[in-house]
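Asks: One predicted model, sequence on top.
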Amino acid sequence: MDKNIISRIETTDLEIRPSQEHDFPVLKSWFSNAKDLLLWGGASFRYAASDEEFLRSLHKKGYKALSFYYHSELVGFGQYQLHQGYAHLGRVAIAPKFQGMGLSYYLVTSLVEQAKIESVHSIKQVSLYVYKANKIAFKVYTKVGFEVAVPPKGITAIPACHFMLLTF
């Protein structure tokens, strides 16, 4: 697809739906090296893993997975988990040929809104971890309104990551 066409995508042309098993091999193909996979999924993912192993790593207890489609093409993915009073985002990705077009902002805000709706608006914060080396993602999260914070008691700090919070 021509990047000039892609740059004109309207968010109204995007469809958000619960992720299906057929989405995961496509998602896996977006990571062309071990470093990119680590920055996205963390240490629980092994580069060159089988589709089954990738799927097992992706299924974290309690996480909801959403896929973002432009017509019939998977263009984005993200997960969230609801907790008492807050939600936690993770594993947000945009397909390589759709990167740099502002879709990340839309994807992150859509994940936040979906978590708020599912929680019947009982959440007051959304948290996430982002690797310090992932400067592009950090910039997106900051633009959405997330701020670097100290993890609350009971939440483990990850030395290579920023813990970020969005408070309503």
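Replies: Alright, I've got the coordinates. All values reported here derive from a predicted model rather than from experimental measurement. Residues are numbered from 1 along each chain as shown.
Asks: hey, let's count contacts and neighbours off CA atoms from now on
Replies: OK.
Asks: in this protein, which helix has the most residues?
Replies: In the chain, taking DSSP state H as the definition, the longest helix is helix 103-118.
Asks: elements contacting it?
Replies: strand 73-83, strand 86-94, helix 135-144 (3 or more CA pairs under 8 Å, 6 or more residues apart in numbering; DSSP states H and E).
Asks: try it against this one:
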Amino acid sequence: MQFALPVPLDPQRASNLRLPWTSLLSREDLVQHVAKYPGMSWYVPGTNAYLIAGPWRNRDDIVEILESRGDRYRPALWTSLMESIINTAGAIIVDPTEYKSAAHFYHTVKVSCLETVLVLRNTHIPGPELSVELEIQSVLKRGIAELIAIDWDSFPWLWRNSRREFEEYLDSPGVHAWVAYKSEEPIGYVSLTLYDDWGHIDRLAVRPNFQGRGYGAQLLSWALRQLHVMGAKYAQLSTQETNERSFKLYSSFGFKLCRGGYKIYGKYLG
């Protein structure tokens, strides 16, 4: 029996697609998604098989599969997506729930765990208070360009933030971000989000040429003091399991492992 080939899912087709009750997307969300990211989602005509994909963390060069349905058509849907992104994407990420729903298939196409993210919590803030040698200024005063440059210099390719990601992040309620300078040269940054009586340290970065001098500890100490002044009773953050250096720093400030860790499933495309 000849199967129909997948075709791109557009808003009109999406409005008629029958979604299962377990879907993470509403019909309205799906229509808006495929309109915003044309050519990234696919379905098989005459069936209810589909694959929904889009940029991961606002990265045009990393594609995330959010959801799929139809076991017998999944290989064809995967192939259609891969052929459409092979020249533009450096990696594909699979949502953890989606991965677990079709783990055997994803194993066959060599999707695996790329990172394990740990969540740590500190209930004793501000913690150690270090003397801060750095000049620290709000991103709102200096602009986003320095923030992006530090971020791309400091983090591995997978974890770099795009300009669009930063712009959306900085416009979010409760977000604060600062750039650190040494002799007027931008050397690092820290950003956090305040949620009622607790804070999350979202990013902390020191450029490679300035690492090993205690600047990361100074930035962390400074950020915890800011949270304390803002009224936070505890702080939380996340880091990769493989980042032993960061884990050691956070542990020295009293951060301990807590629930909420997760895995990043995906595949590098070259």
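Replies: Here it is on my side, so go on. Treat the numbers as computed from the prediction; the structure is a model and nothing was measured.
Asks: if we can go back for a sec, now do the longest helix of structure 1 against strand 73-83, angle only.
Replies: On the basis of axes from the mean of the first three to the mean of the last three CA atoms, to 10 degrees, helix 103-118 of structure 1 is oriented at 40 degrees to strand 73-83.
Asks: circling back to that earlier point, if we compare the helices and strands packed on helix 103-118 of structure 1, which one ends up closest to Leu166 of structure 1?
Replies: Smallest distance to Leu166 of structure 1 across those (CA to CA): 8.3 Å, for helix 135-144.
Asks: So which bit of structure 2 is that closest one matched to?
Replies: Using TM-score structural alignment, helix 135-144 of structure 1 corresponds to residues 244-253 of structure 2.
Asks: Name the residues of the matching stretch that come out as buried.
Replies: Ser246, Phe247, Tyr250, Phe253 (16 or more other CA atoms under 10 Å).
Asks: so what's the first one up against?
Replies: Think Ser246 of structure 2. Thr239 (CA atoms under 8 Å, 6 or more residues apart in numbering).
Asks: Same check on the second one?
Replies: Residues in contact with Phe247 of structure 2, defined by CA under 8 Å, 6+ apart, are Thr239, Glu241.
Asks: thinking again about what came up before, which of the helices and strands packed on helix 103-118 of structure 1 sits closest to Thr12 of structure 1?
Replies: Nearest to Thr12 of structure 1 among those is strand 73-83 (13.8 Å), distances taken as CA to CA.
Asks: Mean per-residue distance, that closest one versus structure 2.
Replies: Superposing on structure 2 places strand 73-83 of structure 1 at an average distance of 0.9 Å from its equivalents, by mean CA distance after the TM-score superposition for structure 1.
Asks: separation between Thr142 of structure 1 and Val130 of structure 1?
Replies: Separation of Thr142 of structure 1 from Val130 of structure 1 (CA to CA, to the nearest Å): 11 Å.
Asks: Please apply the same query to Ile136 of structure 1.
Replies: 10 Å.
Asks: What are the boundaries of the helices in the stretch 51-200 of structure 2?
Replies: 74-85, 96-101, 103-108, 139-142, 144-154, 163-170 (DSSP state H, counting those that start in this stretch).
Asks: These: which one's closest to Gly54 of structure 2?
Replies: helix 74-85 (10.5 Å).
Asks: so where in structure 2 does the host helix or strand of Ile5 of structure 1 end up aligned?
Replies: Counting by DSSP states H and E, the element that carries Ile5 of structure 1 is helix 3-6. Using TM-score structural alignment, helix 3-6 of structure 1 corresponds to no residues of structure 2.
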